[in-house]
Structure formats: structure tokens, C-alpha cells
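Engineer: Okay, predicted coordinates and the sequence, questions at the end:
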Amino acid sequence: MANAHMRKKEPDKVRRSLLDRTAKLAVDQGPAAITIQAVATAAGVTKGGLLHHFANKQALLEAVFADLLKQLTDEIDRYMAEDPQPFGRFTRAYVRAAFADHKLGVRSPWAALSVTMVADPGMRRLWSDWLDGHLAAHRATDDTPLLEIVRLAADGVWMADLMGQDRAEPRDMTGLEPQLLALASRPPSA
């Protein structure tokens, strides 16, 4: 770091490294391990370099969370592109994404940052804005009580998985995904 001023400036790469290192610290050591110094050290920059990109720890955490939401959006978009049935398409993609995260288990950055999301108003706002935006965009195809129940059930599976990570025997939830997908494929009652 002594020759940092001689390095070629690549702010996008530095920012990406800071986001990735923060997520990795959360996965490897838990959210409590995320400090400005720990992230700066892991990314090979000074604390001042980190603070050039993110004003404080909260801004860094929110940027990591926003980055995870972008990844979730991309994943859901991929699932939606593969689904030819318009009705319930977003909900089925949401379920698939929830179960894909379930299959990742404790290695998932979502698992590491979930507790922070529940306790932090800024993170909850980011999540709520993300979900509200997607629900508004898919109102024509995914705005029924049954599809809302399916999405809430997927959230419940995700939360149960998170809360049960310390269980000696993990719950077998493999049969739930096809059931939720089947419910999300039912046409609305006439």
C-alpha cells in the first residue's frame, strides 16, 4: 500500500473489490467482522481509499446489499426468460431464486447479511423498494392473493433455512419447491 499513489487508478475495480471483499467477510466470519479496516485490508486499499468510495460502514453495507439485489434481479430475469407462461412468471422465478439460495446454504452472502437486513431500517427499505418495484412491474401477471401466498411461503422457507442452519439434521424442504411452483402455475379462478 506504500506505493498506492503510483498505482494506476481503477476506481471501478477498486469499488468492485470492496463490495466482493465485504460480502466474503460476511460469509466467512459473519456481519460483525465487517469493519472499515478489515474490508480495506482484505481489498488491499487504505481506509481512506475505502472511504473515498463509501462514506461509512453503513453506506458500504447498503452498497453490498444493493449489489446482491442486482444479482437477484439478474437471476430472476434469467428464470423468467426461460418460462413461457406469462401468468405467475415473476412468482415462479422468485420461488426458484429462493430455493437456489437455499441450496447454497451458509456460503450465501444472503445468509450472512440477512440478520443485518432484519435489524437495519436502511436495508429493509432497500428490500421493500426492490420488492415493491418488481411487484408493480409484474402487476398484470402476478397480482393475485394465491401468488402472494406463494411468494410469502418462499420467504418462509428462506427464513426457516436461515434459522435452522445450526440444526444437527437440516430439514428436507426439497418437496416444497415443486409444490409452490405448481401453485404459482394455477390460472386465476374465473
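Structural biologist: Cool, the structure landed. Residues are numbered from 1 along each chain as shown.
Engineer: C-alpha from now on. contacts and neighbour counts both.
Structural biologist: Noted.
Engineer: Which elements pack onto the helix or strand hosting Ile76?
Structural biologist: Taking DSSP states H and E as the definition, Ile76 sits inside helix 57-81. If you count contacts as 3 or more C-alpha pairs under 8 Å, 6 or more residues apart in numbering; DSSP states H and E, helix 57-81 packs onto helix 11-29, helix 89-104, helix 109-119, helix 121-137.
Engineer: so who does the most centrally placed residue in the chain touch?
Structural biologist: By C-alpha atoms, centre = their mean, the chain has its centre lying nearest to Leu68, at 4.3 Å. Each residue near Leu68 by C-alpha atoms under 8 Å, 6 or more residues apart in numbering is listed here: 109-110.
Engineer: mind checking how far it is from Ala23?
Structural biologist: 9 Å (C-alpha to C-alpha, to the nearest Å).
Engineer: again, but for Gln37
Structural biologist: To Ala23, Gln37 is 15 Å away according to C-alpha to C-alpha.
Engineer: again, but for Ala33
Structural biologist: 11 Å.
Engineer: between the two, which one's more packed in?
Structural biologist: The residue with more neighbours, out of Ala33 and Ala23, is Ala23; 25 against 14, by other C-alpha atoms under 10 Å.
Engineer: next, the one to line up against it:
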Amino acid sequence: MSTDGTRNRERTRAAVLDAAERLLHERGTRVSVAEVAAAAGVSKSGLLHHFPSRDALLLAVAEHGLQEFTDEVMRHVDESEERAGRVLRAYVRTLCGGSERAMTFFSPTALWGSLMGLPGMERVIAADAAHWRTVFAQDGLPEDRALVVRHAAEGLANAASVAPYLDDRELAVARTALLALAGPVEPRTTAGPGS
């Protein structure tokens, strides 16, 4: 296949995924393959060439969204930080004000709830969960701290999407606290006799 053919294929696939995600956010899983094809500017048969079924398309939307979120977090990693917790701090920055798209990803109105019953979705979610477990295990912070900070950031992103539970000032305060918690653990010193 020529380079132009590969680029066209990638552009078509991206257009279909973007249209499907937009329509899923607007209408939920009631959206049809024909509607997605029309919104993407491709024929239904063209869409089915890339995604052989509606379920395959919806799974691809989920995988694409998870990958975009991962990429967004990695863009927030500060390469100049040479200490434990760099990725966890990037995760906090991404979810707590660094990326509106990522914050929307964890909102209660996100499409994830409607996709959870989709055949194959458990595999997609399990792979994503395993990915993040590995990343945070290699990030250098104790597991308990990483778990608390990670899930607190997700909860803050969720709360920020439902006004008035968390305003911008409160989100900034919470973000600062989580970033501090995502810093390296200071070694404990034991006071000896006569200290």
C-alpha cells in the first residue's frame, strides 16, 4: 500500500472514531453505524471496511479514548523532574485542570457507563487497568500513596464536571495538595537515646 493510501486510511479511521465519539456523547449508544458514517463523511460500507460491526466500532472508540488519555498524561510528565512520582504528578496535573478533555473522560456523563456492557469491553478495561498498575509501580512511590493520589485525582475530575460540587479555586487547592502527596517520600529518621 502506498504512503498516500496509508495516510488516507488513517484519516478515515480517525474521522470515524471522532464522529462516533461525538455522537456517543450526544446520544448515547443509540447511535447507528449509518449515522456515524454520515457524520464522518464516509459511506456505511467504507466505515464497515474499517470496523466490521457496530460493536467493533464502539470497542475501538473506547480503546482510542483510553489511548488518548494515556498520551495526554504522558504529555504532562515534566522530564526535568528527576524524582519518584513523575507520572503520578502528571496524572494529577492532567485530571485536575491540565486537560479539559481528560477531565471530561472521568465525568459521570461520559460514555463509559453505556459501553461497559459491550462484549469485549471487560478485556479493554482490564488491559488499561494493568497498564496503569505497571506504570505507577515503576514510578517509584509507595503503592498506598500512589493509589490514594491517583483515585483522588479521578474523583476530583468527576466532581469538577458537576457544578457546583467543586469550583475552580477548590480544584486548585486540591490539586496542590495531591501534587504534594505525589512527591517523594522522605525517609524517616529514628531518634536515638538522648535526642
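Structural biologist: The structure has been received and is ready for your questions. Just so you know, these numbers come straight off a predicted model, no measurement behind them.
Engineer: returning to that earlier point: which neighbours do Leu68 and Ala23 of structure 1 share?
Structural biologist: Pro109.
Engineer: Next one: the aligned partner of the residue nearest to the centre of structure 1 in structure 2 relative to Pro52 of structure 2, how far apart?
Structural biologist: If you follow Leu68 of structure 1 across to structure 2 using TM-score structural alignment, you land on Gly65. Counting by C-alpha to C-alpha, the gap from Gly65 of structure 2 to Pro52 of structure 2 is 19 Å.
Engineer: Repeat that for Arg22 of structure 2.
Structural biologist: 20 Å.
Engineer: One more: Glu10 of structure 2?
Structural biologist: 16 Å.
Engineer: so who does Ile34 of structure 1 touch?
Structural biologist: 22, 25-26.
Engineer: so what corresponds to it in structure 2?
Structural biologist: In structure 2, Ile34 of structure 1 lands on Val31 (TM-score structural alignment).
Engineer: Tell me the counterpart of Asp55 of structure 2 in structure 1.
Structural biologist: Matched by TM-score structural alignment, Asp55 of structure 2 corresponds to Gln58 in structure 1.
Engineer: and that match, how far is that from Val45 of structure 1?
Structural biologist: Counting by C-alpha to C-alpha, the gap from Gln58 of structure 1 to Val45 of structure 1 is 18 Å.
Engineer: By neighbours, which of the contacts of Ile34 of structure 1 wins?
Structural biologist: Thr22 (27 neighbours).
Engineer: Now for the corresponding residue of structure 2 for that residue: which residues touch it?
Structural biologist: Using TM-score structural alignment, the partner of Thr22 of structure 1 in structure 2 is Ala20. Counting by C-alpha under 8 Å, 6+ apart, Ala20 of structure 2 makes contact with 36, 58, 61.
Engineer: and with 6 Å instead?
Structural biologist: Val36 (C-alpha atoms under 6 Å, 6 or more residues apart in numbering).
Engineer: if I look at it, how far off is Glu170 of structure 2?
Structural biologist: Distance from Ala20 of structure 2 to Glu170 of structure 2, by C-alpha to C-alpha: 34 Å.
Engineer: quick one, which of Arg22 and Pro52 of structure 2 is more surrounded?
Structural biologist: Legend: neighbour count by other C-alpha under 10 Å for Arg22 of structure 2 and Pro52, higher for Arg22 (15 against 12).
Engineer: can you tell me how far that one sits from Ala172 of structure 2?
Structural biologist: According to C-alpha to C-alpha, Arg22 of structure 2 and Ala172 of structure 2 sit 29 Å apart.
Engineer: Out of the helices and strands packed on helix 57-81 of structure 1, flag the one nearest Met163 of structure 1.
Structural biologist: Of all the helices and strands packed on helix 57-81 of structure 1, it is helix 109-119 that lies closest to Met163 of structure 1, at 9.5 Å by C-alpha to C-alpha.
Engineer: Same question for that closest one: list its buried residues.
Structural biologist: 109-114, 116-117 (16 or more other C-alpha atoms under 10 Å).
Engineer: before we move on, what about stretch 29-43 of structure 1?
Structural biologist: 30-31, 34, 36, 39-41, 43.
Engineer: next one: stretch 132-152 of structure 1
Structural biologist: For stretch 132-152 of structure 1, the neighbour count (16+ other C-alpha under 10 Å) marks 135, 138, 141-142, 146-148, 150-151 as buried.
Engineer: ok, now stretch 82-98 of structure 2?
Structural biologist: Buried residues in stretch 82-98 of structure 2, counting neighbours by 16+ other C-alpha under 10 Å, are found at 84-98.
Engineer: and it, how far apart are its ends?
Structural biologist: Using C-alpha to C-alpha, the two ends of stretch 82-98 of structure 2 sit 21 Å apart.
Engineer: which outside residues touch that stretch?
Structural biologist: Where contact means C-alpha under 6 Å, 6+ apart, the residues beyond stretch 82-98 of structure 2 that reach it are 73, 76-77, 102-103, 139-141, 153, 157, 175, 179, 182-184.
Engineer: picking up where we left off before, how far away from the center of its chain is the helix holding Ile76 of structure 1?
Structural biologist: Centre-to-centre, helix 57-81 of structure 1 and its host chain are 5 Å apart (C-alpha atoms, centre = their mean, to the nearest Å).
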